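Chemist: okay, predicted coordinates and the sequence, questions at the end:
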Amino acid sequence: MPSPPDPPAEQHLSLELQGLVQGVGFRPHVVRLALLHGLRGTVANSSRGVQLELEGSRPALEAFRHSLLTKPPDRARIDQEICRWQPVHTSGAGGVRILEPQTGGNGTAPVSPDLALCHRCLEELRDPTNRRHGYPFISCTDCGPRYSVVEQLPFEREHTSFRHFPLCEQCRSEFSDPSDRRFHAQTISCPACGPALRWDGQPISSAAGIQSAAAALAEGGIVALQGVGGFQLLVDPTNAEAVQRLRRRKGRPHKPLALLASRDWMESHCCSHAGERELWHGPTAPILLLRRSPDQPAGIAAEVAGSSPWLGVMRASSGLQQLLLETCGGVVVATSANRSGEPLCANADADAATLNELADHVLSHTLPVVNRIDDSVQRWAAVGALTLRLGRGLAPVALPHPSSNAGSLGLGAQIKGAVALQTASHRLLSPDLGDLSSVAGAAHHQRTCRDWLQRHGLRLSHLACDQHPGYSASAWAAQLAEREQLPLSAVQHHHAHLLAVMAEHQIQGSALGVAWDGAGQGDDGSLWGGEALAITPDGYRRIAHLRPWPLPGGERAQREPRRAALGLLMEAYGPSWRERLAPLPNLSWRTAFSDNELQVLEQSVWRGLNAPRSSSIGRLFDAVAALLGLAQCCSYEAQAALALEALALEALEQPSETACPLELPLQRRDSSSPWQWNWQPLLEQLLEALAQNTPAPQLALAFHQALAQAIAALARAEGCTDLLLAGGCFQNALLLELSISALKQKGCRALWPQQLPCNDAALPIGQLLAAESVSINRAAPGAESHVPGRRR
């Protein structure tokens, strides 16, 4: 009888994994998978990622490795694997242990974004027999705060603000049991050992706190609720007076307010398709812009979102929000707790003065928010999510990119402040940090920079900022570079926009792209914003731009579309611009200025005083919106453009047989000059159509179509097969989709931001790329050197 074959020789597998592998249930998954394959060994978090030391037969180890790499936990992402095979170290006992974290070295491991309440925790929250029934801080391996509570790396309970809440015996038992879904879940707690609520600064039970807040809202009060990344201001959306009071206190007169809503409310009051519903129910739980349902009454006061066809609706991201929402009937206004233009309030004690001015009552808790972060905002466009604000659930973003440039810092721009940090393995992008124009906003930005460097154990090695010297981030970068004697790259605004798209899509070398936004300082000193650039490894070339025109009043023109329209008319028709409008006696724009205002503004344009020239597509949107009577003065960014998009959608939904073409032709003087999109034919066609009483929705749609065709004309003229699209104008879903379609018809593939925002919050990533191309110069601050996009 033949002897049985020898058992397979055992080996030792040392596996280091980098990427999004901390705070996503990775180590518990490893333990369960290793046990399934009969392996023994250890797994531990490190400052770089996760380190595995496993032993067993080679086939079992290979099968384990294949399964782990191809099917990691849902929220995990493996970016790099370092694998070593060795002889067996020891014939130790079976099983896999989770070791204490390995510390030391630079912290390259990305921090997981906060994860919204999962369906299993929601079931427990509602189950009267469960010990976490009605517990506001319920979480597990699959959900709970991550970035908002982390203090240092690796991601362990003792490195988060949960370190203030030692686990009770029952929670410790769950934490130690591989068969429990809370096995090594770092943010778990329960009523016996977890954080507690406070009502107006005084301790209160969970049930009483929820009831007190609900009663205050029912009485028309404004309640500041401490959410995952900071405070939200809540108010009853059916109470018009309460909503108006909230707007006055916050300094937000017109911008639509977000809603925190139940699934039933969202589905009955909003139109949504399968992709939008999957996004809304997912672990990021963003504020999602959804179309209002035409079949249902709004169920909210007009003061919440005005006449906007969209509602910004999010689901509860925490147990506390869920409990309050259910008590309040399924919907509340939930907007950021800050004065307009200032950072989000996050600490009940430190921010007490501001909270008391904004709210009538404060429902807070004892879990410190370490990293304040606002809610993400997304909409559906081009068969996927389009990020309008990078926040809770989505940020920080980690783009894989091994580099020797660790410590390089991109400081972003002004209105949508952000920070990007290069580690040894990733480019990391912060949440949107808000407007940096205020002292508090600039301080928050600078504090975030320092915190990120400290958390990742990095010394600052290189600075990159926008080339506009008036931005607070640019001014701070110059001061810091001078003081620390660091190299500084000043990067042109639209160059950075397109580089960010290249970073996201991992495009190296050269590319062609269109960057359309509101304004950025151009190399010629004017305000750019309708640009097409040819990107090369060492810089860029401006190959096309919108024909420039003066903006009367300079910065004020960015908030007053009527001024953009006036400058356009004066540039087109000179001193006889009034005569050109004679056939349009009912044009509402004609009454936008007093006679004295017009006289002053005209003189400023003719004399070239405070009337900078601009090639901005954003300002062209403003001018058209003003001429159509949609908006003359705005209280928030892109107000006119949103109104124009909404009007265009009306035409799409109610097609007309009457064609109303508008054209934005692409022209140039000679082959050595950049192309120019000439808006004058479009303006002339628009005025002719208004004289013929063409419905405004048709004109709004024709304008969007003309822009899309103008992009396609450039692709055809340049013979490109791929075209990058970047800049805030592409937050307009209609413009983005029309542009993608027009390019496809010309055989050109569009590439646009999908993981990153397309607005200024992505600029720091592009700035990091620009800095890499000049890092070898190591120029001292103030020295002459070529920097891509720097005006020479």
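Modeler: Structure received.

Chemist: C-alpha only now, for contacts and for neighbours.
Modeler: OK.

Chemist: what residues does stretch 159-175 touch?
Modeler: The contact list for stretch 159-175, computed with CA atoms under 8 Å, 6 or more residues apart in numbering, reads 149-153, 157, 180-185, 187-190, 192-195, 367-370.

Chemist: narrow those to those that are buried.
Modeler: Buried by 16 or more other CA atoms under 10 Å: 149-153, 157, 181-185, 187-190, 193-195, 367-370, out of the contacts of stretch 159-175.

Chemist: quick one: terminal-to-terminal distance for stretch 489-496?
Modeler: Start-to-end span of stretch 489-496 (CA to CA, to the nearest Å) is 11 Å.

Chemist: buried residues in that stretch?
Modeler: For stretch 489-496, by 16+ other CA under 10 Å, it's 489-496.

Chemist: ok, residues contacting that stretch?
Modeler: For stretch 489-496, contacts defined as CA under 8 Å, 6+ apart pick out 463-468, 515, 520-523, 529, 531, 533, 535, 540, 727, 763-767, 770-771, 774, 787-790.

Chemist: run the chain-centre distance for it.
Modeler: Chain-centre distance of stretch 489-496: 19 Å, with CA atoms, centre = their mean, to the nearest Å.

Chemist: cool, and stretch 695-709?
Modeler: On CA atoms, centre = their mean, the centre of stretch 695-709 falls 28 Å from the chain's centre.

Chemist: host element of residue 441?
Modeler: Residue 441 is part of helix 439-455, with elements assigned from DSSP states H and E.

Chemist: ok, structure two:
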Amino acid sequence: MNDVVRNRVRVEGVVQGVGFRPYVHSLATDLRLAGHVGNDVHGVFIEVEGPSDAVARFRSALGRGGPPLAVVERIEVRGIAPTGETSFRIVDSDGAGARTALVSADTATCEDCLRELRDPGDRRFGYPFVNCTHCGPRFTIVREVPYDRPGTTMSGFAMCPRCAREYHDPADRRFHAQPVCCPDCGPRPRLLDARGEVRPGDPLAGAAAALARGEVLAVKGLGGYHLAVDASDEDAAAALRARKHREDKPFALMVVDEWQAAELCLLDEAERRLLGSRRRPVVLLDRRPDALVAPSVAPGNRQLGVLLPYTPLHHLLLAAFPRPIVLTSGNVSDEPIAHVDEDALRRLSGIADAFLTHDRPIHVRTDDSVVRVFRRRPLPVRRSRGYVPEPVTVPWEFPRPVLACGAELKNTFALARGRRVFVSQHIGDLENAATLRSFTEGIAHFRRLFDIAPEVVAHDLHPEYLSTKHALDLDEVDLVGVQHHHAHIASCLADNGEPGPVLGVAFDGLGLGTDGTIWGGEFLLADLADFRRLGHLAPVPLPGGTTAIRQPWRTAVSHLVSCGALREDLEVLRRNANWPDVAALVRDGRHAPLTSSAGRLFDAVAAVLGVRDVVSYEGQAAIELEQLADRSERGGYPVSVTGDDVLRVDGGDLVRGAVEDLDAGTPPATAAARFHNGLAAAVAEVCARLAGTTGVLAVALSGGVFQNMLLLQRTVALLERRGLRPLVHSRVPPNDGGISLGQAVVAGARDRR
């Protein structure tokens, strides 16, 4: 007997602002069911009534299908008494209660909207703000949840009758698309000069003409302003670099499509998929030798950061100027990206000659995400637009809400509740008031958006980090200090959904150790709650402290002294005449704190091989050393490993090997490869020894050094050859951008314990 039943259904996940209610309406209507669907602070609520077999089919289909951007995490069903209702409708949102609903990330323009954009017969032809429930702005325009138009920066644009009809028609793909608009009722583009005066004519045509003239163009995107120039124009690229005060760090490129990307770079299928995904990150790709790119775009770099257009405005700009363009963050180096119009004009008027802008406000500044591909999986370098604020879901429950304040460099923060960790967009280096303000405002916005009042606050052990100081200034919370490298390994565990124990290899620039020294080349036995240091790179003095980070030749002198390879005839010493003073600092030790940093070991070898004596951005020497290395070379420098309870890995052997190779006339590219291979072999050797004594076979690789693809590839292969199971990142970066996730899960594990 097919009785009439009524079910109350709750759906949680990314189900608001993605067309989930229209999908439910269509599904229920097709099955001739009655009831309703709506949004609330938890997600989507549904009541559905009809014959029991039809209701069963509805429940089954609900878990299998859905609109493209929906991510269903949980469906809860319970039976209730039938009411005799005969129709199915979409009801008003319910904003009462504690908010747990998820907000979708900003999403690249879908194919349906692109067809309208390019169709001369469509009323949205050439309109730079075309969007629907399957694409467009989300996180960057949301002020509050539930995700409805009044809670977004579109609230100031009243819908015209035609847009309103689409918005209220359940059969239309714009049904309840909160940013819906058209040329009659939506935002308008404008082209301004550097003084903020409107340039006459069509803004897109004028912007393309400005690029063709070699001007620097500021472009308002989804999460902030970018600076653009013709990527083939050396004068324009050099002018942008000079005005932005960005000496060497590569610029990203936006290209028309994947075919244009393939003209510049080598692309495999995984990279093509990532490049064209709805998230549209900057993808780091190996450049072709004949790529027509100005030298100042990515000086001396074997790779290019490439992305495809992700807004209608970008598509229209590249239709009018169909050549690769530089698209870099709209800021002066070390400042946050500009996202408020008045602030952008003030800060960027000395850089940009013209501004392609519009009047839709950006609520949350969000930089472009940067990703590479490792073994056909994403390896994030910067997790931001297109990914945030979608949570990292973990297998463990947080007993109390957690705020993790993150690190000092490449800062992100995180808020955690239930089994979700909301890792913020890239904030940047907390070295100035503007970035610190972005950090504190971001925490306040996430707290409001997800209605999380943290009771536990996790922070780094370094007392001078501004993120740590923020944590220590908070009242009525329990503070949890998390050692920097333990946070790296915990982040990798959370990324892979594993609790440990694991052998953790944390290689980075620096982090305060539990013994008061600067760590950075660590072998840990770790789980989510605790760790034990089982090995490390041999510590060497860091002459002048942070000065040595900016001047790798100083670190080279320290390693040369430490390994007994210091000779006056070495080229690195000839290039730096005051090396005797630095060597004296090393021997004296009073202004040269000890560090086991792997990042500084890379710096030392880079300086010895003549790659880089002074850097203009973090990690530059290591990046260029990787770029130099001959991929075909399979030899490696042997490295001694000593000690019993705590193993000591002698990085000086690698420096000595590079010096001896130079003496023998070996090409620097060969020496650079042998350094990488020797370090990878040393990691595998140490992990094999530790696996033998601990019985732990899983190895988590984390820290900024493991963004180095050559080192990562060689290390993973050698670990596998020894029967070990390597874990690498795929959801958050291995660099300090992933630290907040690690801090959060450590705090949660200690809270559970």
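Modeler: Nice, thanks for sending it over. These figures come from a predicted structure and were not determined experimentally.

Chemist: circling back: which SSE is immediately downstream of the helix holding residue 441 of structure 1?
Modeler: strand 462-466.

Chemist: which residues in structure 2 does that following strand align to?
Modeler: For strand 462-466 of structure 1, the aligned range in structure 2 is residues 456-460, judged by TM-score structural alignment.

Chemist: average offset between that stretch and structure 1?
Modeler: Its aligned residues in structure 1 lie a mean 1.4 Å from stretch 456-460 of structure 2 after superposition (mean CA distance after the TM-score superposition for structure 1).

Chemist: now do that stretch: everything it contacts.
Modeler: Stretch 456-460 of structure 2 is contacted by residues 400-407, 467-468, 471, 477-484, 743-744, 747 when judged by CA under 8 Å, 6+ apart.

Chemist: take the residues you listed and keep only those in helices.
Modeler: Mapping the contacts of stretch 456-460 of structure 2 onto helices (DSSP state H) picks out 467-468, 471, 484, 743-744, 747.

Chemist: can you list the helices and strands that the longest strand along structure 2 packs against?
Modeler: Secondary structure of structure 2 per DSSP state E: the longest strand is strand 392-404. Helices and strands touching strand 392-404 of structure 2, by 3 or more CA pairs under 8 Å, 6 or more residues apart in numbering; DSSP states H and E, are strand 414-423, strand 456-460, helix 484-496, helix 739-752.

Chemist: of all these, which lies closest to residue 658 of structure 2?
Modeler: Nearest to residue 658 of structure 2 among these is helix 484-496 (28.0 Å), distances taken as CA to CA.

Chemist: how much does the closest one stray from structure 1?
Modeler: Mean for helix 484-496 of structure 2 is 1.2 Å (mean CA distance after the TM-score superposition for structure 1).

Chemist: next structured bit after that helix?
Modeler: The helix or strand immediately downstream of helix 484-496 of structure 2 is strand 502-512, counting by DSSP H and E.

Chemist: that next one aligns to what range in structure 1?
Modeler: Counting by TM-score structural alignment, strand 502-512 of structure 2 pairs with residues 511-521 of structure 1.

Chemist: and stretch 322-341 of structure 2, what's buried?
Modeler: For stretch 322-341 of structure 2, the neighbour count (16+ other CA under 10 Å) marks 323-341 as buried.

Chemist: ok, so of the ones in helices among the contacts of stretch 456-460 of structure 2, who is nearest residue 36 of structure 2?
Modeler: Ranked by distance to residue 36 of structure 2 (CA to CA), those are led by residue 744 at 38.0 Å.

Chemist: what's the closest one aligned with over in structure 1?
Modeler: In structure 1, residue 744 of structure 2 lands on residue 768 (TM-score structural alignment).

Chemist: isn't its match up against residue 410?
Modeler: Yes - Residue 768 of structure 1 sits in contact with residue 410 when judged by CA atoms under 8 Å, with a separation of 5.5 Å.

Chemist: common neighbours of these two, please.
Modeler: Counting by CA under 8 Å, 6+ apart, the residues touching both residue 768 of structure 1 and residue 410 are 420-421, 464.

Chemist: with neighbour count and distance to residue 57 of structure 1 added, can I get those in TSV?
Modeler: As requested, these are arranged in TSV below (neighbours: other CA atoms under 10 Å; distance: CA to CA, whole Å):
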residue	neighbour count	distance to residue 57 of structure 1
420	30	43
421	28	41
464	30	50
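
Chemist: tell me the one of these nearest residue 6 of structure 1?
Modeler: residue 421 (52.7 Å).
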